[in-house]
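J.: no sequence on this one, just coordinates:
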């Protein structure tokens, strides 16, 4: 690869920037319980992570939910998640410093999340990175939930970077599938699943952003054989 080829790093948000999946799980669990529905952790993993809220609701309640019902349910869930973010949300270690290194090296950055824009705003403030991200694709801008590749294709288009030069940080199976279907390289963040679960699906796995370097990102973007933090 030409050394001047533009590279981009795209971050999912929940479970990648903020270790929020336990908070999201607890919120959805409590919400479904108020409707007399008990879901196992495996079911929640399948129905919730990487998906837009409206798709989670349809998967659990069925396809005949009306738009007003969906809106009312989502409002309750989003208020619960927002509250938990602010009380208990923890930013994944090393995130801001890593983003600053990418920018210093001329690498483009973006966020691609199935969460609503107000949640993104809260997390960016928590991380101290509000001014660093100018490209954000959230739930309001997409029609199809992950594992559909739409969100990543749209984000690469906004960045003006070829999909084959994009490296994505993801924590969920649906997110990894979404990025790979878009033709991108994926690094698995092991907040939600174990390294053993993610390693076969990704170019590398990391526990957080203190154990990955810009050089490793470049190597992955160039499809070089690397022994990154697996």
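T.: Received, thanks. Computed from a prediction, not measured in an experiment: that's the story for all the values here.

J.: going forward, measure contacts between C-alpha atoms and count neighbours the same way
T.: OK.

J.: How about the contacts made by residue 218?
T.: Applying CA atoms under 8 Å, 6 or more residues apart in numbering, one finds that residue 218 lies in contact with residue 7.

J.: How far off centre is the helix or strand in which it is found?
T.: Residue 218 is located in helix 214-221, with elements delineated by DSSP states H and E. In terms of CA atoms, centre = their mean, to the nearest Å, the centre of helix 214-221 is set 19 Å apart from its chain centre.

J.: Okay, buried residues for the helix of greatest length in the chain please.
T.: In terms of residue count, the longest helix belonging to the chain (DSSP state H) is helix 67-88. Going by neighbour count (16 or more other CA atoms under 10 Å), the buried part of helix 67-88 is 73, 74, 77, 78, 80, 81, 82, 84, 85.

J.: export those to JSON lines and tack on distance to residue 218?
T.: Formatted as JSON lines, these follow (distance: CA to CA, whole Å):
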{"residue": "73", "distance to residue 218": "42"}
{"residue": "74", "distance to residue 218": "39"}
{"residue": "77", "distance to residue 218": "38"}
{"residue": "78", "distance to residue 218": "36"}
{"residue": "80", "distance to residue 218": "39"}
{"residue": "81", "distance to residue 218": "35"}
{"residue": "82", "distance to residue 218": "35"}
{"residue": "84", "distance to residue 218": "36"}
{"residue": "85", "distance to residue 218": "32"}
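
J.: From those residues, pick the one nearest residue 203.
T.: Checking the buried residues of helix 67-88 against residue 203 by CA to CA gives residue 85 as the nearest, at 29.6 Å.

J.: quick one on the thing from earlier: so which of the buried residues of helix 67-88 comes closest to residue 43?
T.: Looking across those and measuring by CA to CA, the closest to residue 43 is residue 77, at 17.1 Å.

J.: try this one side by side with the last:
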């Protein structure tokens, strides 16, 4: 039996599946303001987007005040999560157009995972009741990875869990057989450091800022699986 060159697709979530990056920014901005810190849209999108709450808060504290304060970082992260929950309580973050169709097609051919700096509850809430709620064999969230993006740990963990999830793939899936779909600069760096191919979606950044990815697309609309497999051909 011939083993296909592409065997798994690992999705980032915010900005790839769910159209919720602006809501995350507003929640972070308010949480930081309550702690006396300012965060502009330009700073968030230019530096911090793609990081999980702890990594973002910690980096911002060190950049602005030269502080390493785990307790304060934890407070900011928890407050941001509470604000995000409040902002989405009556209106669930929408999924991007055609994402459901793409994921359904991909799930028939590959093993799928989510590897996100978002919280598990936020991801499960956004997926609940959708046709792709059960499409992913693995969900790795901020709670699972000790270090967030741009470190590759979250993608290493997603691959390890894909190989553990029943039915176990034989032979085990390798990093070079995985495709990551991302929207952030930190996410692209994370996936490439994990030795995985990366498709970047220009849903958050303009295409010219995503050149580090192997392929840049405007969205998942009208994307064929065969075109993605071509990235794995020598």
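T.: Sure thing, it's come through. These numbers come from a predicted model, not from an experiment.

J.: Let me see the TM-score of these two.
T.: Overlay of the two chains. TM-score (TM-score structural alignment, normalised by the length of the first structure): 0.87; 219 aligned residues with a CA RMSD of 1.9 Å.

J.: gap between residue 89 of the first structure and residue 125 of the first structure?
T.: 11 Å (CA to CA, to the nearest Å).

J.: my bad, residue 84 of the first structure
T.: Counting by CA to CA - residue 84 of the first structure and residue 125 of the first structure are separated by 15 Å.

J.: And residue 154 of the first structure, by the same measure?
T.: Taken as CA to CA, the span from residue 154 of the first structure to residue 125 of the first structure is 24 Å.

J.: one step back: between residue 89 and residue 125 of the first structure, who's got more neighbours?
T.: residue 89 (20 against 12; other CA atoms under 10 Å).

J.: corresponding residue for the more buried one in the second structure?
T.: The criterion is TM-score structural alignment: under it, residue 89 of the first structure has residue 93 as its aligned partner in the second structure.

J.: How about residue 79 of the first structure?
T.: In the second structure, residue 79 of the first structure lands on residue 82 (TM-score structural alignment).

J.: Do you have the helices of the second structure handy? List them.
T.: Under DSSP H, the second structure gives helices at 21-34, 41-43, 53-65, 70-87, 99-107, 120-127, 153-164, 185-193, 225-229.

J.: Make TSV from the ones you listed and add distance to residue 9 of the second structure to it.
T.: Formatted as TSV, these follow (distance: least, CA to CA, whole Å):
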stretch	distance to residue 9 of the second structure
helix 21-34	21
helix 41-43	30
helix 53-65	24
helix 70-87	27
helix 99-107	8
helix 120-127	17
helix 153-164	10
helix 185-193	12
helix 225-229	10
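
J.: Please identify the deepest-packed of the ones you listed.
T.: helix 185-193 (a mean of 24; mean count of other CA atoms under 10 Å).

J.: corresponding residues in the first structure for that helix?
T.: The aligned range for helix 185-193 of the second structure is 173-181, by TM-score structural alignment.

J.: on average, how far is that stretch from the matching bit in the second structure?
T.: Its aligned residues in the second structure lie a mean 0.3 Å from stretch 173-181 of the first structure after superposition (mean CA distance after the TM-score superposition for the first structure).

J.: quick one: contacts of that stretch?
T.: 12, 49-51, 146-152, 168, 170, 185-186, 188, 198, 201-202.

J.: cool, and stretch 187-207 of the first structure?
T.: With CA under 8 Å, 6+ apart, stretch 187-207 of the first structure has contacts from 15-16, 19, 21, 167-173, 176, 185-186, 208, 212, 220, 227-230.

J.: Is there a quick ChimeraX command that grabs whichever of the residues you listed are buried?
T.: Those of the contacts of stretch 187-207 of the first structure that count as buried under 16+ other CA under 10 Å are selected in ChimeraX with:
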select :15,16,19,21,167,168,169,170,171,172,173,176,185,186,208,212,220,228,230
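
J.: Drop everything from the contacts of stretch 187-207 of the first structure that is not in strands and list the rest.
T.: If you go by DSSP state E, the contacts of stretch 187-207 of the first structure have 167, 168, 169, 170, 185, 186 in strands.

J.: Looking at these, which one is closest to residue 55 of the first structure?
T.: Using CA to CA, these come closest to residue 55 of the first structure at residue 170, 19.3 Å.

J.: got a list of what the closest one touches?
T.: 11, 12, 15, 16, 176, 186, 187, 188, 189.

J.: Mind picking the two most distant members of these?
T.: Farthest apart among those by CA to CA are 15 and 186. That separation is 14.4 Å.

J.: Check the gap between the counterpart of residue 112 of the second structure in the first structure and residue 60 of the first structure for me.
T.: Using TM-score structural alignment, the equivalent of residue 112 of the second structure in the first structure is residue 109. Between residue 109 of the first structure and residue 60 of the first structure the computed distance is 34 Å (CA to CA).

J.: re the thing from before, with distance to residue 94 of the first structure as extra columns, can I get the ones in strands among the contacts of stretch 187-207 of the first structure in a markdown table?
T.: Output for those, formatted as a markdown table (distance: CA to CA, whole Å):
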| residue | distance to residue 94 of the first structure |
| --- | --- |
| 167 | 17 |
| 168 | 16 |
| 169 | 13 |
| 170 | 16 |
| 185 | 21 |
| 186 | 18 |
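
J.: what angle do the helix holding residue 218 of the first structure and helix 95-104 make?
T.: 70 degrees (axes from the mean of the first three to the mean of the last three CA atoms, to 10 degrees).

J.: tell me, what residue is most central in the second structure?
T.: residue 12 (2.4 Å; CA atoms, centre = their mean).

J.: residues contacting that one?
T.: Taking CA under 8 Å, 6+ apart as the test, what residue 12 of the second structure contacts is 114, 115, 116, 180, 181, 182, 183, 187.

J.: same check, this time on residue 97 of the second structure
T.: Residue 97 of the second structure neighbours (CA under 8 Å, 6+ apart): 220, 221.

J.: what does the one 10 residues further on give?
T.: If you count contacts by CA under 8 Å, 6+ apart, residue 107 of the second structure has them with 135, 136.

J.: And residue 20 of the first structure, by the same measure?
T.: Residue 20 of the first structure touches 14, 85, 89, 90, counting by CA under 8 Å, 6+ apart.
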